[in-house]
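**Student:** the following block contains a protein sequence and its predicted model.
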Amino acid sequence: MNSISKVEKLFNLFNETAVILQEELPSSYLEALAETGENIFHGDVLQDELSEMTKKRLLKQYNSLQLKSYSHEDVRKGFQLAILKGMQENVQPNHQMTPDAVGMFVSYIMDKFMEGKKHYTLLDPVVGTGNLLFTILNNQAHRNIDSFGVDIDDLLIRLAYVGANLQEQSVQLYNQDSLEPLLIDPVDAVVCDLPVGYYPNDVRAAEYELKSDKGHSYAHHLLIEKSMNHVKKGGFLFLVIPNSLFETEEAPKLNAFITEQAYIQGLIQLPQSMFKSKAAAKSIFVLQKKAEGVTAPKNALLAELPKFSNVDAMQSMMKNINSWFTEQKSK
């Protein structure tokens, strides 16, 4: 059985059992998906209110699945497809998942910057369903990563919790506003696909340097400041940012904050073709918090990625990126 059919088989099982639960509970598809994920993890039907016939139908499906025979990445992808189906049925602006290709590339870039570290701590302050975080953990299985995720949306964090269990990933998850105080020690690295928009809590925003002088503050600016404050000296921030980040009225203040606090290590523009419009396009922004012994790179890693499907152009780009890292080592 090849990898694609394994992912499809997992998706079909997640989907079919979620639909059965959705019809009888009643609940939304995503809520039912979280319920069926819990059932699969425990190897049982946990919902007492279901009819005996429904329980038997579900158990027959669950018993046909040998989760141990699937890789963590197969499980992530199968579960992700089911989540995407649920999100398309009930579109909410804060229910958006980092595309797989972006997650894989962020993981690759992180792997290069964190080279030599067998163990490190990692925080995703807007973890959502955990797809970006799990992509990194699954692709850096050669490292011992203590990871933390925070999200204000209780359904998304529940899906992240279920996904973590199914993928056997030990992640500490917190259901709260990440701009409130966190009960997490400073970490070695922060990864975040920044949600773009305004932060409604002006009282909390007032505690931040990057608060707006008038009206609501940008949530993504405050999250950059929060991430900077929550990473150790010399630690890294891997941020998926809108390309328009430095084009707003508040940009000069943000620029001054970053210049004071960190060194820009890299800015990698994601392929334009990945986004619905030029205005929606994003980049990967890599910062290193200033510390004794940490210096700015002679030249930051600047790149504009071709389409991921253009194999030759991607190979050429990867060669250039690898050369940049080799030059940094020889400094």
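**Tutor:** Cool, the structure landed. Residues are numbered from 1 along each chain as shown.
**Student:** only C-alpha atoms for contact and neighbour calcs from this point on.
**Tutor:** Noted.
**Student:** other SSEs contacting the helix or strand containing Leu287?
**Tutor:** Using DSSP states H and E, Leu287 falls within strand 282-289. Secondary-structure packing of strand 282-289 (3 or more C-alpha pairs under 8 Å, 6 or more residues apart in numbering; DSSP states H and E): strand 231-242, strand 262-269.
**Student:** residue closest to the middle of this protein?
**Tutor:** In the chain, the centroid-proximal residue (C-alpha atoms, centre = their mean) is Leu132; its distance is 2.7 Å.
**Student:** A further structure is provided below for comparison with the first:
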Amino acid sequence: MDQSNIERFYDYYDRIADRLYREYKKPYLEGMNEAFNLLLDDEMKDEYKEEDINDFISWKQEIVDVEFSREDIRRSVQIGMLKGYKHTYSTNALITPDTMGMIIAYFIQKLYKEQPQTIFDPLVGSGNLVYTIANVLKQDIMVYGVDNDFLKCQLSRNLGDLMDIENAMFFQDTFTYYHQHMDVIVTDMMLHNDGTYMPYQVLNHHIDALRENGYLFAIIENDFFEQEGANIFRQEIQKKGQIFGLISLDKRLFSNRPKSILILRKKIQETNEQNDFLLIEMPPFTDQDGMENTLQQVDQWIAARKDVKA
């Protein structure tokens, strides 16, 4: 990761998005997407003044020969997403913090014998969580995502293309999407408590997409198991797999609603499946000794189980 490259890539699309915002009243996030379209496809969705197009092309030429790493691009785009959400008075909570992606990537590396070939986020948003994980894993991986927001779906697709990560992003309701044999599923649960608790529905629907013995990682609020229907959710999940673990995250990562990472595992055929539960409280990332001790506990727990590796 190169800080100067992060800034250089940001300057490219920020100048275009800012011009489109000021001169054409185009929302900042749409302007970002237009800048990405120009970089990827040499075209833009709308027609603009010739002098503006000439500026955009000249700004593009300033960076086309720069070698950006995947993390340069992802972190640069993340800065723009934060600015775009500020423009629309949206909460920054719509972007999953990098630390959560890094923690999930660590557990993927520990729980899978081989590098997963496919990873799926059923609530992908702009893609920061799933691409953070893909970058930590480093090797090539096919990324799938679903979102019912068309612009976010476009942004997540373009972000993957900019990083040269093979991806398939689908603009549709997550409950209408069906797939089979995904190696791993990751998602950050949105705030939703209107009627039936949506996170239960999302997890119950998409665990079917996992291959046998695969894992699903969901970022949940700490009152997840206190919602109406929690017992029914447990019963339904146990028909398909098991609640494998719960990682409590440092409360200082969140402004007001602490979260954890729930790990579900797709049902396996062996009848000697162990039922002990991984329960970990993650210390602050700044506590190096505490973090090292915690990860040693995880390693020991995994080593003691013969049925863990997927």
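**Tutor:** Received the coordinates, thanks. Fair warning: this is a prediction, and the values are worked out from it, not measured in the lab.
**Student:** tilt between the strand holding Leu287 of the first structure and strand 262-269?
**Tutor:** Strand 282-289 of the first structure and strand 262-269 are oriented at 160 degrees to each other (axes from the mean of the first three to the mean of the last three C-alpha atoms, to 10 degrees).
**Student:** average distance between strand 282-289 of the first structure and the second structure?
**Tutor:** Its aligned residues in the second structure lie a mean 1.0 Å from strand 282-289 of the first structure after superposition (mean C-alpha distance after the TM-score superposition for the first structure).
**Student:** what range in the second structure matches that strand?
**Tutor:** Using TM-score structural alignment, strand 282-289 of the first structure lines up with residues 259-266 of the second structure.
**Student:** run through the strands of the second structure in chain order.
**Tutor:** Remark: strands assigned in the second structure by DSSP state E are 118-121, 142-147, 167-171, 182-188, 210-221, 241-248, 259-266, 278-281.
**Student:** can you put those strands in TSV and add mean neighbour count?
**Tutor:** Formatted as TSV, the strands of the second structure follow (neighbours: other C-alpha atoms under 10 Å):
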stretch	mean neighbour count
strand 118-121	23
strand 142-147	23
strand 167-171	19
strand 182-188	24
strand 210-221	22
strand 241-248	19
strand 259-266	23
strand 278-281	14
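**Student:** what's the closest of these to Thr88 of the second structure?
**Tutor:** Among the strands of the second structure, the nearest to Thr88 of the second structure by C-alpha to C-alpha is strand 142-147 (18.7 Å).
**Student:** how big is the offset of the closest one relative to the first structure?
**Tutor:** By mean C-alpha distance after the TM-score superposition for the first structure, the fitted strand 142-147 of the second structure averages 1.3 Å away from its aligned residues in the first structure.
**Student:** which residues does that strand contact?
**Tutor:** 117-125, 127, 130, 153, 165-174, 177 (C-alpha atoms under 8 Å, 6 or more residues apart in numbering).
**Student:** aligned to Ser5 of the second structure, what sits in the first structure?
**Tutor:** That one is not Ser; residue 5 of the second structure is Asn. Counting by TM-score structural alignment, Asn5 of the second structure corresponds to Lys6 in the first structure.
**Student:** what's around its match, how many residues?
**Tutor:** When neighbours are counted by other C-alpha atoms under 10 Å, Lys6 of the first structure registers 18.
**Student:** next up, the contacts around it.
**Tutor:** By C-alpha under 8 Å, 6+ apart, the neighbours of Lys6 of the first structure are 70, 74.
**Student:** the residue mapped onto Val162 of the first structure from the second structure - nearest residue in space that isn't next to it in sequence?
**Tutor:** Here Val162 of the first structure is matched to Asn158 in the second structure, going by TM-score structural alignment. Spatial nearest neighbour of Asn158 of the second structure, chain neighbours left out: Phe36 (6.6 Å); criterion: C-alpha to C-alpha, 6 or more residues apart in numbering.
**Student:** any idea how many residues pack against the equivalent of the one you found over in the first structure?
**Tutor:** Under the alignment (TM-score structural alignment), Phe36 of the second structure pairs with Gly37 of the first structure. For Gly37 of the first structure, the count of nearby residues is 22 (other C-alpha under 10 Å).
**Student:** Gly37 of the first structure and Leu166 touch, don't they?
**Tutor:** Yes. Under the criterion of C-alpha atoms under 8 Å, Gly37 of the first structure makes contact with Leu166 at 7.4 Å.
**Student:** residue boundaries of the helices in the first structure?
**Tutor:** Assigned by DSSP state H, the helices in the first structure fall at 3-24, 29-42, 52-63, 72-89, 100-113, 131-139, 154-166, 202-205, 219-229, 251-261, 311-329.
**Student:** and those: which comes nearest Val286 of the first structure?
**Tutor:** Here helix 100-113 is closest among those (C-alpha to C-alpha), at 9.0 Å.
**Student:** mean deviation of that closest one from the second structure?
**Tutor:** So helix 100-113 of the first structure averages 1.2 Å relative to the second structure (mean C-alpha distance after the TM-score superposition for the first structure).
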